[in-house]
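Chemist: What follows is a predicted structure for the sequence shown.
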Amino acid sequence: MTPHISPAAGVVVHLRRARDLMDARFAEALDLDGMAASAGFSRYHFAREFRAAFGETPRAYLTRRRIERAKDLLANVNLTVTEVCMLVGFTSLGSFSSRFTDLVGCPPSVYRLRMVQRGGPPAVPGCFVLAWGRPGAAIAEKPGTRPPS
């Protein structure tokens, strides 16, 4: 006998698929059509159901995830605010700073300064962070080395 899944629970399963997509690929250019397609809904039905299930629009959720990641980078990595902006999926420094300020309560540069003043962990050099995006390639490019198996 197969377990019965209520229609509402079935919808949430599909919405979680889209939310997982946003969590995994937040730095990419995700649009409402792509997110809705990952859930198997039309864009308008998806937007309504997502808000009903999670209490915020898909765009607000994606923006919040990007800002959460930006906070982590600003507190722990030696990158410029512009580099952080681009790494988390924003294409405009102005919109990034504005949304960051709205959600966090201070501009990104002030947030970073506060984290440094609190004695946070030593900053990871930006070159390491950028290399993390392509871990095998950095090793394979060095002459006389073999990529890890």
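Modeler: Great, that's in hand. Everything numeric here is computed off the predicted structure, so don't read it as measured data. Residues are numbered from 1 along each chain as shown.
Chemist: okay, CA-based contacts and neighbour counts for the rest of this
Modeler: Fine.
Chemist: Okay, buried residues for the helix or strand containing Ala47 please.
Modeler: Per DSSP states H and E, Ala47 falls inside helix 43-54. If you call a residue buried by 16 or more other C-alpha atoms under 10 Å, then helix 43-54 has these buried ones: Arg43, Phe46, Ala47, Glu49, Phe50, Arg51.
Chemist: ok, second structure coming up, stack it against the first:
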Amino acid sequence: MAPRECRRDPLPASPPVPGAESTDAAPLEDPALLRRLLRAKDHMDAASHEAWPVRRLAAVSGASEAHFARSFKRAFGIPPHRYLLTRRIEQANALLRDTDLSITDIAFATGWESVGTFGRIFRDINGQSPSAVRQAARAATPHCLARVPACVLKAAQRPDLKIAVLEKRRRAAEGTVPPSTKEVI
């Protein structure tokens, strides 16, 4: 293992301000940590239907739970749970669009333990129920979508989870939710 290189800043570091977390806003600069975070992210991508608690992801990346959660958010912009949620909803959208599987089968295939929870979270994120999304996808002209690569469709239909689902639900009840999902026509 190579020794760590010590970098010197041109100005002396100012003392930390209590309550300020400036390190969370700074990008990660440790390439070894980034590789380990990518390893955990790749595991989630490969098996998004599995349960991925922070403890398991931290073990994959070789970091403590708290350090992993902070570092993941700094590296990728969203917490690990929200990233996994994004992947599950993305996969559910693809299955609704491309297969004739029942909504129950899609819920379980994408890692949900309850069809009710799947439907509620799906509606909160997409603004429509899974059956409405399926109907809209079937009503779209199939010959146009057939020429678009699946990876492009997934990216275009990826949910935008800048805020937590529960926060979005609270704001919707108050009538202060800005549109956070991209509409794909």
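Modeler: Perfect, thanks for sending it. What you see is a predicted model, and the numbers here were worked out from it, not measured in a lab.
Chemist: picking up where we left off before, the helix holding Ala47 of structure 1 vs structure 2 - mean distance after superposition?
Modeler: Compared with structure 2 after the fit, helix 43-54 of structure 1 shows a mean deviation of 0.7 Å (mean C-alpha distance after the TM-score superposition for structure 1).
Chemist: Provide the aligned range in structure 2 for that helix.
Modeler: Across structure 2, the stretch matching helix 43-54 of structure 1 (TM-score structural alignment) is residues 65-76.
Chemist: Same question for stretch 78-86 of structure 1.
Modeler: So stretch 78-86 of structure 1 sits over residues 100-108 in structure 2, by TM-score structural alignment.
Chemist: which other residues reach that stretch?
Modeler: The contact list for stretch 100-108 of structure 2 (C-alpha atoms under 8 Å, 6 or more residues apart in numbering) reads His49, Ala92, Leu95, Leu96, Glu113, Ser114, Val115, Phe118, Pro130, Ser131.
Chemist: go with 6 Å
Modeler: The contact list for stretch 100-108 of structure 2 (C-alpha atoms under 6 Å, 6 or more residues apart in numbering) reads Val115.
Chemist: got it, and stretch 122-135 of structure 2?
Modeler: With C-alpha under 6 Å, 6+ apart as the test, stretch 122-135 of structure 2 has contacts from Leu96, Arg97.
Chemist: now the match of helix 43-54 of structure 1, how far from the chain's geometric center?
Modeler: Stretch 65-76 of structure 2 has its C-alpha centroid displaced from the chain centroid by 13 Å (C-alpha atoms, centre = their mean, to the nearest Å).
Chemist: what's the answer for stretch 119-136 of structure 1, then?
Modeler: 17 Å.
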